[in-house]
Structure formats: structure tokens, C-alpha cells
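S.K.: below is the structure, and that's it, no one-letter string:
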């Protein structure tokens, strides 16, 4: 059941008129069942618009058409041997999956072998692939790309990627995206479009303006380089949902053990870790995170959080640089009043190294997930929003635009008695990120900047300050409250 605000109803037709084929009825995806089989939203929405374009929930006939396509094109792990047999008997197979390309060092450690393609869902790790296909799709060498993969076995008896058709959105022009925004005079109307595009129902009464602000703050790591943030929330608020579905340049590592090889570099294979391959890396369930040899892990992590590079001497004397944003998600317990049990030390129940002030101070802010309602079925978007593939690429395209940071610096005044250098840097990055999200055309008043960008940016950092103030006398000389205008 939709609860439409009488003051500002969601205008589906306006979205269709402005964005055309870049928009989609968000009811299509939940009714398709594609995400339940592990297809991320940015791939699923692209496919739906190609296979069964239309509006509303899928009809039984459309659903059957999608099912036939999925059974034919999307391999499962237990299809591995059958596909190998078909290839061995001379057939050509076309599948839709994520593919990556890796280049190994030879046994001597200096000679570089021929590149090879990996298709993780099938466990294929050494497929031949031409350099032409790699040069046409360079992101294969990083986090990989979803696309249509054509496989065959030529005379050399090895599986080969014969052809590759990547899934890509049709528009990445920042100026065009800014022009789209200029057609929305009301920032709340634009917020609702972003909210719907994330997959949430902007008309649900539980999504208050404040809740929407903090849910939209989850997107800041996509638009800001090296933006490191935590979100602390009770279970069930959907912390990782948007990260798992928005773009292949965003990776999620869930709970358990995280190794130095996973994050930084694999000392045996010399493969760059996740921080060097992705634009955004999400560590989920960090309350249960365990690390072997914490000293060897936390040192490079602190260095990376501070300056966007890390040095692993076993690989190279030169530091490895990256602009990957790091997001840390954790569950916390709340009181009966739905407030954190340790409001002045929010990371108290996380692994001990999060309470090390040298690490905590390098994190830009904490998203107050306890101010976000728990997810319910009625909170799924049912309006027209942006296709997830276009939406994700449009946000990532804003990362390299320096105008927003310059605007934030020009329109922010810090009280030097209450703010240190890291506070300033963090607040400016948060405010710049919110500017990119809400005002990509950079047309706003100083009052709008203060209300929609600077105020939440300060609050994000204030949660860090509260813990630092509690943990270390050094930070008490600034007082507990951050003051800036």
C-alpha cells in the first residue's frame, strides 16, 4: 500500500519524460525473481528492459519468458561439468555471468604469463582470452564485468572466451546528468528519485526526511574518492542492500575473517587485493570480524585510510595507491528507546582495534543507522526510478569532479578551537559528497547548502568525535562539540 504525500506526490510521468529509457518501473524487478538467484539489480534491470520491456509487475507470460531466459543463459555451479562436456563435443556456449581477467607471474617471479579469464560462478579459472577483448574492456583486469560470454574449445583443448558483450549503461556524461537535475526545482523531489532508484519506496510513512538523509548518505562513498565511513545499526535495516546491487565496481566482503591478502596484496600470487581493484569496498558484519596478525593488518590499513596508499615490502618498495572508499557496516544493540547503549562510544562492542584512536580518527563519519527504520516488504520501491546500471555509473562518474569540494571549502567556516585538520577534511568530504548527490548541477543557495549538506556532514563526524573524546584525553582539548558554519 502506497502512502502518497498530499503536499508532494511522486511524479512517475515526470521521471519517464525526463529520463526516457534510462528509467524503469521499479515493480518489475521484485516480481521477476532475478535477485533471488543472485543476479544483482544493475544486471537484472538491464535484462528485464531487454527481454520484457513494460510497466507494472510481470505478467505470468512475461515471468515465463524470463524463466526460460534464465535457465538458458544463467549458469549455476552444478552446470559446470555439463557445460564442459558440451564445449568438448564442439558446441559453442553463451552465458551471462561476471568475468575477470588476471595476469600471473611465472615460476621465476619475473616472467609474466599470458592473461587468463575467470568465471567465478562456474569455477573456471584459466580460460584463454584475446588481448583485443581485454583492451576493449579494461575493467576486466580490475573487479570484472558482467556480460554475455561466448565460450568454445578450439583445437588446443582449452576453454576460450570467443566473444564478450559487456553490460553498460548508455550515458555517463556528467553534464547531461546535471541537466537532468536542473529540471527538478524541489530538492525533496530529487531526493525521492534517488531514494526510489536505490530500490526503496519514498512514499512509505516510516521513511521520514531524516531517515532518507541517512540512507542517501550510504551513497557518498560512490561519489567521493577515499571516503571511509561506518554505519552502525540494528539488524534488518538493509545496510548492505544497495552496495550489493548497484555496480560491479562495488564489492562486499561479509563477516568472518579478513586477511591481508584479501585487502592489500596476495604475497604468493602478487595479485592486488580488493582495496586496489574496486571503487568501493564494503566490510559487512564487522562486529564479528577476526584478523590474523592484527599488527601486520592494522598498520597498512591506517596508512591507507590516511593517504590512500599502502606499502607491502614483499611486493614492491613503492606504495600501492588507490582511491577506493572503505565502508564498514556493523550491528549494534539499542535500548528500549531505540538509542545506542553506548552513545558516547559507539564502537565499544566492535573488535578492539576500532577503539584505537589513530584508526578511528581516520574514518570520516558514522551513519546513525538506528535512525533508519527496519525494512518491511511495503518499503520496496513501486514507482518509476533510474535503472540501477545507469544510476550507479552516474554516481561513480562524479568522483573525479573537483568543483564540489571547492564549493564546500568556500562555503564552510570552521571554529579552530573545536576542529582539527582531520575533522575539517572529513566534514568537507561528506559535504562535497552530499552536494554531488543532491545538487549535481551546483545550483543552490547558501541556506540550502547549510541545511542539506553541511549540517548532516557535521553530524556524521560528531559521532566520531564523541568516541575520540571518550577514549583519549588528547582530543578533549577541542571540546566535545564540533562547531562550524
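M.R.: Yes, it's here. Every value quoted in this text rests on a predicted model; they were computed, and no experiment measured them.
S.K.: rest of the way, CA atoms for contacts and neighbours
M.R.: Will do.
S.K.: any idea how far stretch 8-28 is from the chain center?
M.R.: Distance of stretch 8-28 from its chain centroid, counting by C-alpha atoms, centre = their mean, to the nearest Å, is 23 Å.
S.K.: hang on, residue 480 packs against residue 466?
M.R.: Yes - shown here, residue 480 and residue 466 form a contact pair, counting by C-alpha atoms under 8 Å, at 6.3 Å.
S.K.: tell me where the stretch 151-300 of the chain has strands.
M.R.: In the stretch 151-300 of the chain, the segments counted as strands under DSSP state E, counting those that start in this stretch are 160-166, 229-233, 250-254, 280-284.
S.K.: got the buried residues for the second one?
M.R.: By neighbour count with 16 or more other C-alpha atoms under 10 Å, strand 229-233 contains the buried residues 229, 230, 231, 232, 233.
S.K.: could I get the contacting residues of the third one?
M.R.: Okay, so that is residue 231. 239, 327, 328, 329, 330, 366, 367, 368, 369 (C-alpha atoms under 8 Å, 6 or more residues apart in numbering).
S.K.: residue contacts, the closest residue to it other than its chain neighbours?
M.R.: Spatial nearest neighbour of residue 231, chain neighbours left out: residue 367 (4.5 Å); criterion: C-alpha to C-alpha, 6 or more residues apart in numbering. Each residue near residue 367 by C-alpha under 8 Å, 6+ apart is listed here: 214, 217, 218, 229, 230, 231, 232, 460.
S.K.: can you confirm residue 367 is in a helix?
M.R.: No - read with DSSP: H, G, I helix; E, B strand; the rest coil, residue 367 is strand and lies in no helix.
S.K.: against that first model, consider the following:
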């Protein structure tokens, strides 16, 4: 029995309980005029041509087919059926409206498809929706539909599609272990010897962060200065010094005027903690400093301070700044604020070559553990697979123009990396997005976030809203090429784009009814041109919500050091390294190849920044990259099942042995197993 026959049986089973329910509710609401008010005046003209104008109740009911029944449920939802949800005896659920709409589209397609069969995925999705809708009216009929659902694919021959026998391909799927991976201990003395002054005990960060509204990278720099000892008494003494400095020197923006007054009254030697940015006033041949919290601009700064701290000129750094104040009567053009001392509390510079050279002192597992602890995560309680997924969140920090999506449950730290770890990353609320803020402001003629930040991350993707009609078009251009045009200007940016949000449904349900991009706003979640520009989809549902034991008390890199190293690693590329051992399948499209190579390059920087990787280590990274991109492609097939995204095999060939391996997406394989073997 073909899938078109299975679908036809399913719709026949659904028709009677659906039509009876719809007609009964319309009659209850409109009385004797139910046919005219609830049917003839509601259905579009082409749907009422063959319907009677009046008649006996039973005859009128029998004149309706399943397509009209679905359409009536959808069109009368607001006036009639919305109020029936959750009422005793009705059994109707909130999702019935969307189910009726989607099933009507499938029924129309089945009526006009001209004998062409549906594939297994389309058939299973349709039957699953029929089952859910029928459960509202008649459970016995619903169970019969469920039997049809379980029969899909049973008659298919074993050589359909890319079978292993026909293609001589080894199918590879990542292991989704639930048990913790091997416990890893990183020798503290080795860590201190390799990265002196660049590490900190992460539990100290937690203790002070809870009571201090200060960026974590500033806090950790101070802790690295005063608490790098392993002697507990010295650590306690260092903590008190850090707390004292923060209490006395850190200022909030609402305290700016009071602090300016204090500097004036003190006259000299007044110190604060603030973020300092410097620009060159070439007309005066002077460097001028601006202060974030204090709100001061155009304060002259000694050129030696700038030369010693070049990051002042590229985004600014947090510093302890000491001021004198001297107003000269009759010289109002001379700024009375004088910078007498400047001590960075972020890394003034980093030696990326030394960082790369030190990698050889650590095993792969030690290095991954160190990287995750640097973000505050204790990996020893986590499965090996989860460690890789958490590490992948850092890819946008080290790779230019990589587009990443992660959807999953709440409390898994999806946005933490982009909010707390790097001062070069910005987290944007979806409702605040605009073309002017993201790309280019026509009024001020200034570039937007993508030109000024390394990472632009959208939090809560379901809330993304653009007032500008051309916003998505510009975003597509940027995500594809790293450039865009606006107001006659052609601009480029290096910022990676990240989209994070929550999934509130089961993965199987999403795969059957829609796609894993469903949580995106309506319009975006079915825009295949936009979604195809997504290089990587991290399966956030595989990461358990964080508990207190998920956070480390061990040593890791100071966040600011790690962030600056990440910025330097953006200048290095490993895109072509896979060519040394492997060849990607020729069926992969250009965007697929680009995405896979970007992910490989990013993961190499995170795990093997020195490029010293063996064949099996690179194989692990390549298969991970193929899976992350394949997940995107699988959703595109579901959204647009017209064949455009078919015919692609996420596979590679071993250059030495000639062995070919296909990498499959775990949740899709598991769903197929449920469909064929339940």
C-alpha cells in the first residue's frame, strides 16, 4: 500500500468524527441558521459551489468532505471553537486550529497531486497530526489512525535512498552518552608555569560576583593579581584587597556627578575604576580619553600610556585611573581633569604565540577541560558529547562570520558565553533589533553592531521583531557574505551571528509537525533562504539544565585573557586542514562546504590551536561539523519538501583507505527508528 493510499485512509477515518463535531458546535451556536451562518457565509466561493443551499441536518452533514470540515474548524475558530477549548466534554485543544490549517493544506495537495506518492516523512507527519486532532473527537478512530502511522515505511525496500549496501557507505552517528565522560585532572602547577598571571580560581569569581555589579572579566583580572596563590591564607587576604578596591573605586553611572565633584574637591590623587577609550585628535595631535561610567570625554592622556596599552585605541579597556583637577582661570578650553596614572585591569596585551606554544603541554582532554572551566563549567560530571556541544558555543568568539543557532530548554546557559565571557560580544534582546542598530544608521551615518563587535547574539529568538521591511534581506546578505549595502554605502563586518532561544515542545513533535526552527518568529521560521545561511545548529536539548554542581571551583583562564586570545585566533584559519586526510562528498553544495569548513576551523582553534592534530582527532571534528550543518539541511527539507534541498549526502572519504562515511543527525535517525519499528 502506497503512502497516498495510507493518507486517504487516514482522512476517511478523521472525516466522520471531525464533521460531526464541527456541525454540532455550529448548530449549537447558530441554531436553525447554522448552515447559512457557519458554513455558506464562511467558506470561500470555490468551496460552496457544489453544496446545497438548505436541507435536512443529516443530508447537510453528509455533503461535507474532510477538507471542508478542516477549513470550517479553522475559519470559525475565533467566533465558535476558541471558546470550546478546555470546556468539559469538548476535548478540543489549543493546537487544533493550527492542526486543521496544516491538514487542510495536505488534503488539498493529496487531491491535486496527480498520482505522485508522498514520502515517508510527509506521510508520518500528516498521520501524526490526524491522530492528535482526532483524539479531540473520537479516541477509537484516533487509535486506528495511529495504526496507519506505524505502518508507514513497512513496505519500503531496503535499498531506498542512500542504503549502505548500494552505496558502500559506512553510516556514522554520534554517541549520545548519558554517563559522565572520563574525569580529568589538570595539574595546577603545570597550569601556573604555563600561564602565569593568566589563570584564576573560578569559585572566587562566584563568591565576589554575587555582591558586585562589575563585569566578570574585570573581577577576574583583579583576582588573578591578588589571589593567584595556592595558600589559603594568602587567597583570603587577596579577596579582601579585591573587595576593598571594588568598594572604593568602582563607580556606577548614576554616581558620575558626585564622583566628578569629589575629584574637584580632592584636587589630586583621586582614583576610580572605569572603562577608558582613547582616540587621536589629529587636528591637535593629542590623544583624548573618554570614560564610560564617569561620562567624561576629551580628556587629554599621555601618549606613553596609550603606546603601552594599545587596547585603549580598539574598543577600550577597564582601568584604575588616578585624576588630578586643576581649573585655570581664563582658560575654559583647557580640560581641568588630568590623568596622572593609568593601571589596566584588563589584559593590556596578550601573546597569542606563547598561548599556542603552551598547548603542547596538555592532552586533548586536559585542554577541553581547561577551556570549559574557563567559562565557569565543571566538565567532569558531563558526558563527552555534552562537553563538545558546550565547547562549540565558543566558536563565534574565535571564527569570523560564523552563523550559529542553539535552541533548547531553559537554564542551560545558552546566552552566558556571549554575555559574560567576552567584552567583544554583545547580547541583543530580540525586540530591540533594528537595521540602524545592527547594520547602519542613515541619520548619523555610523556603522552598526556587526561592524563594531566580534559577536552579535540574539537572545530569545521568538521575540525577534524588525520594524524595517528590508531587515531580513540585509541580514541575509550579511550572513552570506559578511557585507551589506545601506544608504549608498557598502560595508563589511566580521561579527559572527548567534541565535539562541527556548524549545517548549518535544523534538519528535517538532520534527513531525514542522521543523526545529519553529521557535523562530513566524516568517523567519519558514524562510529557507535565511535559514540556509545558518552554518551550525547546536542541539541544545541534549544539554541538561545547570545545577550548582555544574559550575567549577577549579582553575581556568581569566576571562579577559581568554577573550583576547579568542580575538587573536580569529586571524588564523584552519579551513583547508581537512584536505590533508579527507575529501568531502561531491554532492555537498557550496554553502554546505563553507559551513563545514568554518566549523572545522573554529573547533581546531578551540582544541588544537597549534594545528598539531592527528587523523583521528581531525575525523572527530569533521564528523561533528558535518552533523551540525546537516541538522540545518534536514530542517530545510521539512520546511520545503519540493526537492530543492534533497540529493545531498553529508559524507566524506578517507584519502588513505578510500572508506566513505556518511554522518547522520541523531534525532532524525531515532525518529525513523520509532516510525519503522514501533
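M.R.: Sure, I can see it. Source: prediction; values computed, not measured.
S.K.: would you give the TM-score for this superposition?
M.R.: Between these two chains, after superposing, the TM-score reads 0.85 (TM-score structural alignment, normalised by the length of the first structure); 462 aligned residues with a C-alpha RMSD of 3.1 Å.
S.K.: map the residue nearest to residue 231 of the first structure across to the second structure for me.
M.R.: Under the alignment (TM-score structural alignment), residue 367 of the first structure maps onto residue 538 of the second structure.
S.K.: quick one: its match from residue 651 of the second structure, how far?
M.R.: Separation of residue 538 of the second structure from residue 651 of the second structure (C-alpha to C-alpha, to the nearest Å): 19 Å.
S.K.: which stretches of the stretch 1-150 of the first structure form strands?
M.R.: For the stretch 1-150 of the first structure, the strands defined by DSSP E, counting those that start in this stretch cover 23-25, 93-102, 116-119, 124-129, 145-152.
S.K.: closest one of the contacts of residue 367 of the first structure to residue 473 of the first structure?
M.R.: residue 460 (21.3 Å; C-alpha to C-alpha).
S.K.: buried deepest among the strands of the stretch 1-150 of the first structure, which one?
M.R.: Comparing the strands of the stretch 1-150 of the first structure by mean neighbour count (mean count of other C-alpha atoms under 10 Å), strand 23-25 comes out on top with a mean of 25.
S.K.: which residues of the stretch 251-400 of the second structure fall in helices?
M.R.: Taking DSSP state H, counting those that start in this stretch as the test, the helices found in the stretch 251-400 of the second structure are 256-266, 303-308, 352-358, 364-374, 384-392, 395-398.
S.K.: which part of the first structure matches the last one?
M.R.: If I follow you right, that is helix 395-398 of the second structure. Aligning helix 395-398 of the second structure against the first structure (TM-score structural alignment) gives residues 220-223.
S.K.: and the residue lying closest to residue 424 of the first structure once chain neighbours are set aside, how many neighbours?
M.R.: Distance criterion C-alpha to C-alpha, 6+ apart; nearest residue to residue 424 of the first structure, sequence neighbours excluded, is residue 414 at 7.4 Å. Counted with other C-alpha atoms under 10 Å, residues neighbouring residue 414 of the first structure total 16.
S.K.: counterpart of residue 414 of the first structure in the second structure?
M.R.: Superposed on the second structure with TM-score structural alignment, residue 414 of the first structure falls opposite residue 584.
S.K.: what's that match in contact with, if anything?
M.R.: By C-alpha under 8 Å, 6+ apart, the contact list for residue 584 of the second structure reads 593, 650, 651, 652, 653.
S.K.: again with residue 235 of the second structure
M.R.: By C-alpha under 8 Å, 6+ apart, the neighbours of residue 235 of the second structure are 226, 227, 228, 229.
S.K.: how far away is the second one from residue 420 of the second structure?
M.R.: To residue 420 of the second structure, residue 227 of the second structure is 21 Å away according to C-alpha to C-alpha.
S.K.: so for the two, which sits in the more crowded spot?
M.R.: When neighbours are counted by other C-alpha under 10 Å, residue 227 comes out ahead of the other of residue 227 of the second structure and residue 420, with 27 against 16.
S.K.: re the thing from before, now the first structure: which of the contacts of residue 584 of the second structure match?
M.R.: Checked against the first structure using both residues aligned by TM-score structural alignment, their matches' C-alpha atoms under 8 Å, these keep these contacts: 593, 651, 652, 653.
S.K.: can I get these in CSV with distance to residue 25 of the second structure?
M.R.: As requested, those are arranged in CSV below (distance: C-alpha to C-alpha, whole Å):
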residue, distance to residue 25 of the second structure
593, 54
651, 54
652, 57
653, 61
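S.K.: and those, which is closest to residue 323 of the second structure?
M.R.: Taking C-alpha to C-alpha as the measure, residue 323 of the second structure lies nearest residue 593 of those, at 54.5 Å.
S.K.: and that closest one, what's its match in the first structure?
M.R.: In the first structure, residue 593 of the second structure lands on residue 424 (TM-score structural alignment).
S.K.: number of residues surrounding its match?
M.R.: Residue 424 of the first structure has 22 neighbours, counted by other C-alpha under 10 Å.
S.K.: the helix or strand hosting it against the second structure, how far on average?
M.R.: Secondary-structure element containing residue 424 of the first structure, defined by DSSP states H and E: helix 421-438. Following the fit onto the second structure, the mean deviation recorded for helix 421-438 of the first structure is 0.6 Å by mean C-alpha distance after the TM-score superposition for the first structure.
S.K.: which part of the second structure matches the helix or strand immediately after that helix in the chain?
M.R.: The helix or strand immediately downstream of helix 421-438 of the first structure is helix 446-449, counting by DSSP H and E. The alignment of helix 446-449 of the first structure onto the second structure (TM-score structural alignment) covers residues 615-618.
S.K.: tell me how far that stretch lies from the chain's centre.
M.R.: When distances are taken as C-alpha atoms, centre = their mean, stretch 615-618 of the second structure is centred 27 Å away from the chain's centroid.
S.K.: the second structure: which residue goes with residue 311 of the first structure?
M.R.: Per TM-score structural alignment, residue 311 of the first structure is aligned with residue 485.
S.K.: do residue 179 of the first structure as well
M.R.: Under the alignment (TM-score structural alignment), residue 179 of the first structure pairs with residue 357 of the second structure.
S.K.: thought its match was touching residue 610?
M.R.: Yes - the pair formed by residue 357 of the second structure and residue 610 meets the contact definition of C-alpha under 8 Å, at 6.9 Å.
S.K.: of the two, who's got more company?
M.R.: More neighbours surround residue 610 than the other of residue 357 of the second structure and residue 610, with 16 against 12 (other C-alpha under 10 Å).
S.K.: residue 639 of the second structure reaches residue 528, doesn't it?
M.R.: Yes - the criterion here is C-alpha under 8 Å, and residue 639 of the second structure meets it with residue 528 at 7.4 Å.
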